[in-house]
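Asker: My questions are about this predicted structure, shown below with the sequence.
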Amino acid sequence: MTPPAAIARTIPAALALSARRHGSHIAIEEGAVRISYAELEQLSRTAGRALLALGVEPGDRVVIWAPNSHQWLVAALGSLMAGAVLVPLSTRMKGGEAADILRRSGARVLFSIGEFLGSYYPALLAEHSLDGLRHRIVFEEAREGDQTWQDFLALSGQVPDEDLQQRIDGLDGDSLSALMFTSGTTGYPKGVLCAHGQNLRLFDSWSEIVGLHSGDRYLIVNPFFHSFGFKAGWLAALIRGATILPARTFEAEAVLRCIERDRVSFLPGPPALYAAMLDHPRRGEFDLSSLRVAVTGAASVPPVLVERMREELGFASVVTAYGLTESCGLTTLCRPGDDALTVAGTCGRPLDGIEVRCVDDCGIPVPMGEPGEVLIRGYNLMQGYFNDPEATREAVDAQGWLHTGDIGVLDERGYLRITDRLKDMYIVGGFNCYPAEVERLLMEHPAVAQAAVVGVPDERLGEVGKAFVIPRQGTVLAPDELIAWSRERMANYKVPRCVEVVLALPMNAAGKVLKGALR
């Protein structure tokens, strides 16, 4: 693994290093657009000079509200070169939600898509007051009166390259790189601050362990605005010199077609991505032989899914990982050579320099093999919540431990198994019930493609489980039969009292099931 001292300390420095090492290698391939690493550095410097022309100062926040694209990446790298703090914004947000984060972050510049999925994004902000926002640039599908991407890049001629280099030279590993707002699926979104150096160290280690290299063709389906698509996505690819293939939306057949056409070798994603690919009725018609590595992770990664990914999709390596925005997106990871049971049943062990423990309600470490709240300490912890010192103190205690709200179990090797979210637990007749455990068991049923379980009120027991399940292609799934099947395999309190067969589960943009919507 690369020694920490040998890793570039800032993201612009990492790009410059890759441009020297892999100058002619394709960095981004998006349709007819092909940009080499040398060209990516020059385009990013052009964007950086244009931002200086707009008056962007070190520490200013620059927001990107758009789907994955080469413009997204150039704008992000240019912003970091200018010393700005990048604020990625979910394309799932409505105008009011986006305006709230634009105001709370104090953003000076907004890059956005024009038309996307039936909405014109600049128009979504029309009714909202954004006095602090000085500039709005539209990547594509711009309308009359918009400042276009080409107009923006042309501003670079007003600033000499030496001025930009001075700004780049002023950065170090402790400089803030990103302000990422948590998804808000369970509460009010909080802004998480991270720095250049910790992200580079963390995802250089991640890349080394999973085997990402310059010859890989990396299809990034996870959105760039999420830690998975940003850090384990384009940032890791940039560090290693891999080719980035941005995907704007996830549609199973489009992904299968892309794998065949573009000879994709590296495909991380949430469990729902692989489940949808596996159960696509035309999967067998596509050549997936180029696939080599899959990296996934969630509270629930059923063993049967990992087995099917290997056997039916042909991945030579499937590894699971765990992290959250407050830990720069990564904490634990499986290792090469881990047996199938370890990969299926855990999310790996901590990376070097990171500690994990599981504690009880009093903060006392629980015995090995017993469930407790997962705590994390190490160089990967956030710099804090933006403008919220009280929330930061609540999340990170005086000893430097981040309290995650996740329930996990550590084994004798230090491998972590996430059993559930603390807030998703429900109590059935006095027994704590963790939905992820029930979901994993339901996924063993031969007719179940995906499952999500929530607690619902019950007059007798207080709460009971309700399961929402998607059947596998070509199967018939009867709710009563699944409940009977569950009674034979689960403790009674774990058995869902109600099963609803659905065609789809509500997901956020990161591929996580929206349990609040199901409730």
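Answerer: The structure has been received and is ready for your questions. Numbers count the residues shown, from 1 in each chain.
Asker: contacts, neighbours, all on C-alpha from now
Answerer: Noted.
Asker: mind listing what Val295 touches?
Answerer: By CA atoms under 8 Å, 6 or more residues apart in numbering, Val295 lies in contact with Val210, Leu267, Pro268, Gly269, Val318, Val319, Thr320, Ala321.
Asker: what's the neighbour count on the first one?
Answerer: In this case it means Val210. Applying other CA atoms under 10 Å, we find 20 residues neighbouring Val210.
Asker: repeat for Arg487
Answerer: Arg487: 15 surrounding residues under other CA under 10 Å.
Asker: likewise Ala53?
Answerer: By other CA under 10 Å, neighbour count at Ala53 equals 16.
Asker: Check the contact between it and Ser156; I expect there is one.
Answerer: Yes: contact status for Ala53 versus Ser156: in contact at 6.6 Å, counting by CA atoms under 8 Å.
Asker: Among the contacts of Val295, which lie within strands?
Answerer: Within the contacts of Val295, residues falling in strands by DSSP state E are Val318, Val319, Thr320, Ala321.
Asker: on that earlier part again, want to try TSV for the contacts of Val295, with distance to Phe228 as columns?
Answerer: Below are the contacts of Val295 laid out as TSV (distance: CA to CA, whole Å):
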residue	distance to Phe228
Val210	14
Leu267	12
Pro268	8
Gly269	8
Val318	16
Val319	14
Thr320	13
Ala321	11
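Asker: hold the first one in mind and look at this next one:
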Amino acid sequence: MRNNGLGVWPARRALMSPRNTALVFGERRLSFADVHERTTRLSDRLRAAGVGHGDRVAYLGPNHPAFVETMFATHLLGGVFVPLNFRLAAPEIDYMLAHSGASALIYAPECAPVVRASRRVAELDTVVALTRPDPGEHDYEEWLAGGEATPIDVPVTLDDVATILYTSGTTGRPKGAMLTHGNLVWNCYNLLIGVDVAGDEVTLVSAPLFHVAALNQCLLPTFLKGGTSVIMPSWDTGGCFDLIAEHRVTWMFGVTTMYAELARSPRWAHADLSSVRSLMAGGAAVPPALISTYQERGLTFCQGYGLTETAPGATFLEAGQSRRKAGSAGVPVFFTDVRCVRTDLTDTAPGEPGEIIIQGPNVTPGYWHDPEGTARAFSPGGWFHSGDIAYVDADGHFHIVDRVKDMYISGGENVYPAEVEAAIFEHPAVAEVAVIGVPHEKWGESGRAFVVTAPGATLTLGDLRAFLDGRLARYKIPTRLDLVAELPRTGSSKVMKERLRDLARADGHQGSR
């Protein structure tokens, strides 16, 4: 095979274990042979529609087997897969479609209102709906079935870009992190060394697949090993318990919010979790008390640290250390170097906070169509700057402390205040605005907006949220509004957000949705 990328994984797995179940979705089961045939047919259709090496194909929708098929079909042609966050509003989706230069879009029925509100979708060469296509669009199953199942083999190297994953930028515009086929393969190697993923693994894919963790830390390693991925369309606490029991799930990934909801459920004490071998957490630090709750049930709870740009694994706490080092993000993954440095790039002493920088074959080559952003992200020697603060203990374990940037994480989703502030500033009643992340009992963090209103204007939280609905994804919309006479600023007129954080800490408010 001339294709050395991910596109040939279904064909290789179909040779090795054709009848084994690859994907489970509701009552539907797809074997590796099924995935291979369907991926090949879809790839043939995409090729006939003009998709070739380097062309971008976007997918918009909740978790579904079509996500997986579209990804592998795109890679089979040497194309670039662009998974989009289905929680975003139409203007946000339009920007990503335009910026990536996607020529084709496959979307789920849940996203039909956003697609119809889009100004960009009508300009695409090919639009495919999973169900109920609009005029000019294709029906996914009919379109796929019309493709040829003849093997496709085009040259693809590990250095070719496989995926563009959009991650919010501090300037208010998302950045497209490029991940090569090599980045994804090496990340799988790192994960498979840190986690004993077996050929009989039954992995619950419950986090969104457009996120780097669910896709690259769960689905791809499981597929590579020949295990089964049980796909949840969206997170549901009761549904999670049901699927674990029904399919004898052995492994799952989640964020703090998901694990907290499971532990708070009335089903927790009596749920049958005997099949679960290990749990993996990421996205934000997990409180030690929550980890203990799972360990008391005899469950192995591991967590790690990473970013979209590192595909994502950078550090990992293996099962053997999960109790002794509970709360730490572990040590650097096997084929990757991670350092904690001062501003002069010298290594910090044990216990001394510094910025995390990463180097390795899993690290992005840069941002799509953004050479300046790429240059800013790296220092000499190819070290990627995470913008996150940690300290390393005497045993070499990393402990995440804070973020250099103002980003906060709400329900596992990264939120950058600059983007939110830009949207709020469009409201006619707003003269000045600053947004910070504050603790939230359910979502981990949520936004708190400090607004100086225009003379004579009034503004309520309800007004603001209604204004932002449709402009921003709902998890980005602040849950608290404070009207202030002025914002604290430095001599150079920069807003002093630490003063605002001090205020938030002083009143101890937690937002509510």
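Answerer: Noted; the coordinates are in hand. Note that this is a predicted model, so its numbers are computed, not measured.
Asker: returning to what we had before: now, among the contacts of Val295 of the first structure, which is nearest to Pro88 of the first structure?
Answerer: Nearest to Pro88 of the first structure among the contacts of Val295 of the first structure is Gly269, at 18.5 Å by CA to CA.
Asker: and the gap between the closest one and Ala247 of the first structure?
Answerer: 12 Å (CA to CA, to the nearest Å).
Asker: Now list whatever residues contact both of these two.
Answerer: Contacts common to Gly269 of the first structure and Ala247, judged by CA under 8 Å, 6+ apart, are Val221, Asn222.
Asker: ok so, going back, closest one to Ala142 of the first structure out of the ones in strands among the contacts of Val295 of the first structure, please.
Answerer: Nearest member of these to Ala142 of the first structure, counting by CA to CA, is Ala321, at 38.9 Å.
Asker: what range in the second structure does stretch 64-73 of the first structure sit on?
Answerer: Stretch 64-73 of the first structure corresponds to residues 59-68 of the second structure when matched by TM-score structural alignment.
Asker: Ends of the matching stretch, what's the gap?
Answerer: Where stretch 59-68 of the second structure begins and where it ends lie 10 Å apart, using CA to CA.
Asker: Same check on stretch 106-120 of the first structure?
Answerer: End-to-end distance of stretch 106-120 of the first structure: 23 Å, with CA to CA as the criterion.
Asker: who's in contact with it?
Answerer: Taking CA under 8 Å, 6+ apart as the rule, stretch 106-120 of the first structure contacts 56, 60-67, 75, 121-122, 132-143.
Asker: Enumerate every residue touching Asp287 of the first structure.
Answerer: Asp287 of the first structure touches Ile259, Glu260, counting by CA under 8 Å, 6+ apart.
Asker: Can you find the partner of Thr348 of the second structure in the first structure?
Answerer: Thr348 of the second structure maps onto Val366 in the first structure, by TM-score structural alignment.
Asker: Spatially, and excluding backbone neighbours, which residue is closest to that match.
Answerer: Closest residue to Val366 of the first structure apart from its sequence neighbours, by CA to CA, 6 or more residues apart in numbering: Val359 at 5.2 Å.
Asker: What is the neighbour count of the one you found?
Answerer: Neighbours of Val359 of the first structure using other CA under 10 Å come to 20.
Asker: One more: Gly373 of the second structure?
Answerer: Gly373 of the second structure has 14 neighbouring residues, counting by other CA under 10 Å.
Asker: so what corresponds to it in the first structure?
Answerer: In the first structure, Gly373 of the second structure lands on Ala391 (TM-score structural alignment).
Asker: isn't that match right up against Tyr385?
Answerer: Yes: at 6.8 Å, Ala391 of the first structure and Tyr385 qualify as touching, with contact defined as CA under 8 Å.
Asker: who touches both of these two?
Answerer: The overlap between the contact sets of Ala391 of the first structure and Tyr385 (CA under 8 Å, 6+ apart) is empty.
Asker: how about Phe250 of the first structure, what does it touch?
Answerer: With CA under 8 Å, 6+ apart, Phe250 of the first structure has these contacts: Val221, Leu273.
Asker: How about the secondary structure of it?
Answerer: Here Phe250 of the first structure is recorded as coil under DSSP: H, G, I helix; E, B strand; the rest coil.
Asker: Counterpart of it over in the second structure?
Answerer: Aligned counterpart of Phe250 of the first structure in the second structure: Trp235 (TM-score structural alignment).
Asker: any idea how far its match is from Thr257 of the second structure?
Answerer: 10 Å.
Asker: go on, Leu15 of the second structure?
Answerer: Relative to Thr257 of the second structure, Leu15 of the second structure is positioned 39 Å away (CA to CA).
Asker: number of nearby residues for the nearest residue to Arg448 of the second structure once chain neighbours are set aside?
Answerer: The spatially closest residue to Arg448 of the second structure, leaving aside those adjacent along the chain, is Arg480, at 4.8 Å (CA to CA, 6+ apart). When neighbours are defined as other CA under 10 Å, Arg480 of the second structure has 22 of them.
Asker: Now do the same contact list for Arg480 of the second structure.
Answerer: Neighbouring residues of Arg480 of the second structure by CA under 8 Å, 6+ apart: Gly447, Arg448, Ala449, Leu461, Gly511, Ser512.
Asker: corresponding residues in the first structure for stretch 82-99 of the second structure?
Answerer: Against the first structure, stretch 82-99 of the second structure falls on residues 87-104 (TM-score structural alignment).
Asker: and that stretch, how far apart are its ends?
Answerer: 11 Å.
Asker: any idea how far that stretch is from the chain center?
Answerer: 17 Å (CA atoms, centre = their mean, to the nearest Å).
Asker: what do you get for stretch 132-147 of the first structure?
Answerer: 27 Å.
Asker: before we move on, what about stretch 263-273 of the second structure?
Answerer: For stretch 263-273 of the second structure, the separation from the chain centroid amounts to 27 Å (computed by CA atoms, centre = their mean).
Asker: equivalent range in the first structure for stretch 255-268 of the second structure?
Answerer: With TM-score structural alignment as the criterion, stretch 255-268 of the second structure aligns to 270-283.
Asker: The matching stretch: which residues count as buried?
Answerer: Within stretch 270-283 of the first structure, the residues scored as buried using 16 or more other CA atoms under 10 Å are Pro270, Pro271, Ala272, Leu273, Tyr274, Ala275, Ala276, Met277, Leu278, Arg283.
Asker: Show me those that map onto strands.
Answerer: Using DSSP E, none of these sit in strands.
Asker: Dump those residues to CSV, plus distance to Leu291 of the first structure.
Answerer: As requested, these are exported to CSV (distance: CA to CA, whole Å):
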residue, distance to Leu291 of the first structure
Pro270, 16
Pro271, 16
Ala272, 18
Leu273, 14
Tyr274, 12
Ala275, 16
Ala276, 16
Met277, 13
Leu278, 14
Arg283, 14
